[in-house]
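Novice: predicted coordinates and the sequence they were generated for:
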Amino acid sequence: MRVLIAEDDVLLRQGLSLLLEVEGFEMVGAAQDAETFLELFDRHRPDTAVIDVRLPPNFSDEGLRAAAEIRRRVPNMPVLVLSAHVDHEYAGELLGSGTNGIGYLLKDRVGEVSDFVEALTRVARGGVALDPEVVDQLIGGRPAGDPLGSLTDREHQVLDLMAQGHDNAGICSLLGLSTPAVSKHIGAIFGKLGLSGPGNGHRRVQAVLTYLRK
């Protein structure tokens, strides 16, 4: 899997490159700013990209705009965005570009190598990987009277893991529940949220994310 990185911090940029190479990824380039990143993207057309939200020259949302640009050039281009902290506006903008091959992680997660690699792999395959803190704040910030308020604690846990991109088997393992129990909770969640229709785990994640963006 060919990866392109955009990160202004030289130590983190080199560290990410080395980490991914050790984990079996092929590095096609590592840029320190958005302009260079876009040039490398057009030259190499990687399979996926890892981008810091804030890049030179203004350190505002250059990385986010670069992520949106490559997804404009290549629809549903897998991209994993890294941020130093949770920003609702940035998370919302990222989700607004679609829910195929999207990831938003806090930089602290990079140190959890297995989780980071799993998230990048999931995104590269067209899945979703949201940082647990992002999901918690999106769910926790819903207004009074919102349908999410009708969910039980267990249903909130299941929804949290669904929004992070876990399939039913993963939820069973993480929560220590049986397959029928997880299916029952998911059915209850979609019933309470007014979401219906058949679909696999990924389509369910898309529906949940679509709901959370509203």
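Specialist: Thanks, I have it. Everything numeric in this text was worked out from a predicted model, so none of it was measured.

Novice: drop to CA atoms for contacts and neighbour counts, all remaining ones
Specialist: Will do.

Novice: remind me which helix or strand the residue lying closest to residue 70 once chain neighbours are set aside belongs to.
Specialist: Sequence neighbours aside, residue 77 is the residue nearest to residue 70 in space, at 6.8 Å (criterion: CA to CA, 6 or more residues apart in numbering). Per DSSP states H and E: residue 77 is located in neither a helix nor a strand.

Novice: all strands of this structure, in order?
Specialist: Counting by DSSP state E, the chain has these strands, from start to end: 2-6, 26-31, 48-52, 79-83, 102-106, 128-130.

Novice: below is an additional structure, to be compared with the one above:
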Amino acid sequence: MRVVIAEDNVLLSAGLELLLGTKGIEVAAVVTDGPGLMEAVERHRPDAVLADVRLPPSFRDEGIRAALALRRAYPGLPVLVLSQYVEKVYARELLSDGSGGVGYLLKDRVSRVGEFVDGLRRVAGGGTVMDPEVIAQLMAGSGENAVDSLTNREREVLTLMAHGLGNGEIGKRLFVTDNAVHKHIGNIFAKLGLPVTDGGHRRVLAVLTYLNSRQ
């Protein structure tokens, strides 16, 4: 797997490059701003992009804006965004096209090497990975909507789906069978009014519905 990193903190970018190298992941380029990210992706056509939300010159949203532009230019390009803080609007916007291959992790997660690399591989494989802290803060919202009709167990399953876990992994976390997980997910799809076809796409739509309900 080949990735492009967009990170202006030299120590962090060097650490990421070294870390990924030890895991057999090639870093094709390291850039420090949005234009550099756009150019690097066009030149190297990586398997995934790893980008900070905030990049020079304003350190507001240059990184994620560049990532979103790349997703439009290269539909389905896997993008894993790193952020120092939970920024709900960006988490929702990243998922807005409903196509998967996206992730939003807090930078603290990088220190949990196995979890971080696994998340990057999930995103590169077309999965959706959300930081548990992002999910926790989004769950703090309230309002009457389709998500509120879910049972506590269905909410747990949907939360783990938002973390990027597959059915087998969800079953292990909740100590239930694969059949039970499959049934819960079917109930979630039905209650959220999602189409009966394209199960992989429905998982992304379910997560997006969930995030939008927490606005």
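Specialist: Sure, I can see it. This structure is a prediction, so every number in the text was calculated from the model and none was measured.

Novice: after superposition, what's the TM-score here?
Specialist: Once superposed, the chains reach a TM-score of 0.92 (TM-score structural alignment, normalised by the length of the first structure), with 212 aligned residues with a CA RMSD of 1.7 Å.

Novice: among the strands of the first structure, which is the most enclosed?
Specialist: strand 128-130 (a mean of 27; mean count of other CA atoms under 10 Å).

Novice: and the most centrally placed residue in the first structure, how far from residue 35 of the first structure?
Specialist: Central residue of the first structure (CA atoms, centre = their mean): residue 103, 1.9 Å from the mean position. In this view, residue 103 of the first structure and residue 35 of the first structure are 21 Å apart by CA to CA, to the nearest Å.

Novice: residue 169 of the first structure too?
Specialist: Remark: distance between residue 169 of the first structure and residue 35 of the first structure (CA to CA) = 41 Å.

Novice: what about these two, which has more around it?
Specialist: A direct count of neighbours by other CA atoms under 10 Å for residue 169 of the first structure and residue 35 places residue 35 higher, at 17 against 13.

Novice: may I see the buried residues of the longest helix anywhere in the first structure?
Specialist: Longest helix of the first structure, by residue count under DSSP state H: helix 179-193. Residues of helix 179-193 of the first structure classed as buried: 182-183, 185-186, 189-190, 193 (neighbour count, 16 or more other CA atoms under 10 Å).

Novice: mean deviation of it from the second structure?
Specialist: Here helix 179-193 of the first structure, set against the second structure after superposition, deviates by a mean of 2.2 Å using mean CA distance after the TM-score superposition for the first structure.

Novice: helices or strands up against that helix?
Specialist: helix 153-164, helix 168-175 (3 or more CA pairs under 8 Å, 6 or more residues apart in numbering; DSSP states H and E).

Novice: which ones are touching residue 150 of the second structure?
Specialist: Neighbour list for residue 150 of the second structure: 188, 191 [criterion: CA atoms under 8 Å, 6 or more residues apart in numbering].
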